[in-house]
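Visitor: Dropping the sequence and predicted coords here.
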Amino acid sequence: MPPELVVLSLVVVTALLFDFTNGFHDTGNAMATSIATGALKPKVAVALSAILNLVGAFLSVEVALTVTNAVVNIQDADGAPRPELIDDGGQALLLIVLAGLVGAILWNLLTWLFGLPSSSSHALFGGLIGATIAGLGPAGVKWVGDGTKLDGVVGKVILPALMSPAIAIAVAAVGTWLIYKITNNVAAKYRDTGFRWGQIGSASLVSLAHGTNDAQKTMGVITLALIATGSWTDLHQVPFWVKLCCALAIALGTYIGGWRIIRTLGKGLVEISAPQGMAAESSSAAVILASSHLGFALSTTHVATGSILGSGIGKRGAKVNWGVAGRMLMAWGITLPAAGAMGALTWLIGHLVGGLLGPIVIFLILVALSAWMYVHSRRQPVDHNNVNDEWVEGVTNRILPEPVEVGAKVRSKL
C-alpha cells in the first residue's frame, strides 16, 4: 500500500475517534438537565440523544464545507488543498491534520477525566491551528480573514465563543423568568410534571441540533484528507460513506454517555428544576440551529452551559455554584492554546521521526495516552448508576453527616 494511503487511513480512523469523543463529551449538553430532573432515565436519555444525533448529522453540510478553511491556510479559496502541501502525495497536509486531531482528542479526554464541559469544537480548531503553526509558521493560520465577512480565528472561533454563551444566558434567563411568571398560580408538582414532558421534546431538539453542527466538523476534515490524496475531487459535496461513518461515530459516542460531564452540568452547576431545564434546552436548540443555518461552527458546550447558567439566573432564589462555573470558564479560556500546544508537539514528533513511521508513532502515542486516561478514570467511576447523586465538591474537606434511622424517619448525626 502506498505510504500516503496508510497515512490517509490513520487520519480517517483518528478523525472518527475524535467524532466519538465529541459525542460522549457533549452528551450532557442535551441531556444533563433532563437526567437531573428525572424527566428521562439516564440510559433512555443517552439512547434518545444518540438516535437524534445520528439523524441530525444528515440534515446539513454547511458547517462541513467551512470548518477547515475558516481558520487555517491549507486550502485555496475554492477549498482545494494548497499545491505545495500535496506535492508528496498529500503527506505534508495529512501530517498537519493528523497532529491536529490528536491534539483535539487528548484535550477532550483530559477535560472529560476532570468532568469539565469544555468545547470539542475549540479543541479541534486549537489542534489544527497548533499543528499548522508548527508545520507552516504563523502565516499558515487565517487569523482575521480578508475583512469582507466574519472569518478566521477571530470571526469563526473567538467572537462566537464570546457571543454565543452570552446570548444563551440572556435567552434562558428571560425564558425561565417568563415560565415562572406565567405558571405562578400553578401548583409546583403539576408544573414540574408538565415541564418534565416538555423537557423530553426540548432535549431531543438539542440533540438533533448537535448532530447538524458537530458531526459536520469531522466530515469536513476527512473530506479534506481525501481530496489531498486524490481520493475525492468534488469540493462542494461530502462522500456519503463519510457522512454515514461520522454520524455513526458521534451517535455511538453519545450512547456511551460522558457521565462525568453530565454529572457536572446536571448536578454541579445549578440546582435545576424541570421548568428551568426546559428553558435551558429550548434556548440551546434555538442558538445552535441558527448557527448551523448560518454556517457558524460554534461550541455547543458553550451554548448549553450558558443556557443552564441563564436558567439559574432567571429563577429567583436559585442556587448557582459559581466555583464550578469559574473552573469551566478557565477550561474554556485555555482550550484553544492547550489543544494548540498538543497539536504542535504532536506535529514536531511526527516530523522529527519522519517518513511513514512519524504518523504511526503519533497514532500509537494517542492510543497509549487514551488508554492511560481511561484506566485512571476507573478509580472514581461515574456512570448511569450514580450520575444523579447529590453533588459534593471534590476539593472540600467537609465530612457529610451519617444518616441515622429513627422510627420511620431518617435523620443526620450532627
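Guide: That came through fine.

Visitor: Could you use CA atoms for every contact and neighbour count after this?
Guide: OK.

Visitor: Any idea how many residues pack against the closest residue in space to Pro337 that isn't next to it in sequence?
Guide: Nearest residue to Pro337, sequence neighbours excluded (Cα to Cα, 6 or more residues apart in numbering): Gly126, at 6.3 Å. Counted by other Cα atoms under 10 Å, the residues lying close to Gly126 total 31.

Visitor: In addition, the following structure is provided for comparison:
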Amino acid sequence: MDTLFLLALATVIVVLVFDYTNGFHDAANIVATVIASRAMTPVQAVIVVGVFEFLGPLLGGTAVANTIGKFVELGGILPLLSLAMLLCGLIGAIVWNLGTWYFGIPSSSSHALVGGLIGAVVVGVGVDHVVWGFHELASGRLTGIVKVLAALILSPLIGFWVGFAIHRILSVLLRAATPAANRHLRFAQFFTAAGLAFAHGANDAQKSMGILTLVLLLGGFISHFAVPFWVMLACATAMTLGILSGGWRIVRTLGFAIYRVRPIHALGSQLTSGLVIMSASLGGAPVSTTHIVATSIMGIGASERPRAVRWAKAKDIATTWLITIPGAALVAILAYALVNLFLGAKP
C-alpha cells in the first residue's frame, strides 16, 4: 500500500476517534439536566439519547458538513501535505477534548476542531488557505471562518435569551400548578431530551462528516465534495458510541454548579437547546452544544433568581471558551512540528 492511502486511512481513523471523543465529551450536555432533575436514571438517559443521537446525522441533512468541509482551501496542495495538516488539526482537537474532559471543564468540541484545523493549515501552507470570509461579509454574505465564528458566538447569546423567555412562559403556564406537576414535567423530558439528542447528532456529527468527506476528496477517492452514506453511518456510529461511554465528569458542572436545576428548569433548558441547535443545523451553522446548554441554564436562572446563578462558575466556563480555539491551534501546530521532525521534511 502506498503512503497516500496509509495516511488517508490514518486520518479517517482519527476523524472517527475525534467524533467519538466529541460524543463522550458532549454526553453530559444532553443528560446533565435530565439526571439533575431526576427525570431519568443515567441508564435510561443514555439509552434514549443514544437512539436519537444515532438518528440525527442520518436524517438531519448535510448543511453543517458542507460548511465545515469548505472553510479551508487545500485544492492544489500536495495530497500528502493536505492530509497531514488535517491529521494534525484533528490531533489538536482530540488532545484538547481529552484534557478538558479530564478536568471536568465543559469546553467546546466545535471550537477545538476549528482551532486545530486553523493552526495546522496556517503553519503548514499559510493564512491564504483558510477561507476567512471577511471579503464576503462586506458583500453581505456569511461564509468560511466568519460564518463558523458568528454561529459559535451568537448561539450562546440566543440560548440565554430563549431560555430566559421560555422559563417565563412556563412559569406563567404553571403558576397555579401543585408539586404533583413535577411528575408530568419529568415525563415530558423523555421527549425534549430525545429532541436535544437528535439536534446534537444532526449538528455535531456533521462536523466530522465534513472533515471525513474532505479527506476522501483530497486523497482522490471521490471526485467532488458530496457526503457518502457510509460516511454518515460511520460518524453517527462513532458519535453514538461516545455518547454511550458518557462524559460524567461534566454532568456535575452543568447539572449542579451553575444553577440548582429542578424539573421545570430541565425541561426549559432541553427545549431551548434543542430548538436553537436544530435551527442552526438546518441553516448549516456549526454551533456548540456545550455553550448553548450552559447559557440556557444561565438564562433560566437569571429569569427566576439572578442572584442564585453561580456567575463565578459561568466566568470560568467563559474563560475556557475563549482559550479553546488558540489552545487547540497550538496543540495542532506542535503536532505538525513533530510530523516534520519525524519525517525529516515537510510531508
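Guide: Happy to help now that I have it. Quick caveat, the model's predicted, so the values are computed rather than measured.

Visitor: ok, back up a step: translate the residue nearest to Pro337 of structure 1 into the numbering of structure 2.
Guide: Aligned by TM-score structural alignment, Gly126 of structure 1 pairs with Gly115 of structure 2.

Visitor: what's the mean distance for the helix or strand that match falls within versus structure 1?
Guide: Counting by DSSP states H and E, the element that carries Gly115 of structure 2 is helix 109-125. In the superposition against structure 1, helix 109-125 of structure 2 averages 0.5 Å from its aligned positions (mean Cα distance after the TM-score superposition for structure 1).

Visitor: Can you give the contact residues for that helix?
Guide: 22, 25-26, 72, 81, 85-86, 88-94, 96-97, 127-130, 152, 204, 207, 286-288, 321, 324-333, 336 (Cα atoms under 8 Å, 6 or more residues apart in numbering).

Visitor: quick one: buried residues of it?
Guide: 109-124 (16 or more other Cα atoms under 10 Å).

Visitor: against structure 2, where does stretch 263-275 of structure 1 fall?
Guide: Using TM-score structural alignment, stretch 263-275 of structure 1 pairs with 252-264 in structure 2.

Visitor: And that stretch, end to end?
Guide: Start and end residues of stretch 252-264 of structure 2 are separated by 18 Å (Cα to Cα, to the nearest Å).

Visitor: what comes into contact with that stretch?
Guide: Stretch 252-264 of structure 2 is contacted from outside by 28-29, 32-33, 35-39, 104-106, 167, 170, 182, 185-186, 293-294, 297-298, 301, 308-311, 313-314, using Cα under 8 Å, 6+ apart.

Visitor: Can you say which of the residues you listed are buried?
Guide: Buried among those (16+ other Cα under 10 Å): 28-29, 32-33, 35-39, 104-106, 167, 182, 185-186, 293-294, 297-298, 301, 309-310, 314.

Visitor: mind listing which of the residues you listed are in helices?
Guide: In helices, judged by DSSP state H, the following of these are found: 28-29, 32-33, 35-36, 167, 182, 185-186, 293-294, 297-298, 301, 314.

Visitor: any idea where the helices of the stretch 201-350 of structure 1 begin and end?
Guide: 240-256, 259-263, 274-294, 300-314, 322-353 (DSSP state H, counting those that start in this stretch).

Visitor: Can you redo the ones you listed as TSV, where the extra columns are distance to Ser370 of structure 1?
Guide: Listed next are the helices of the stretch 201-350 of structure 1 as TSV, based on distance: least, Cα to Cα, whole Å:
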stretch	distance to Ser370 of structure 1
helix 240-256	15
helix 259-263	16
helix 274-294	29
helix 300-314	22
helix 322-353	14
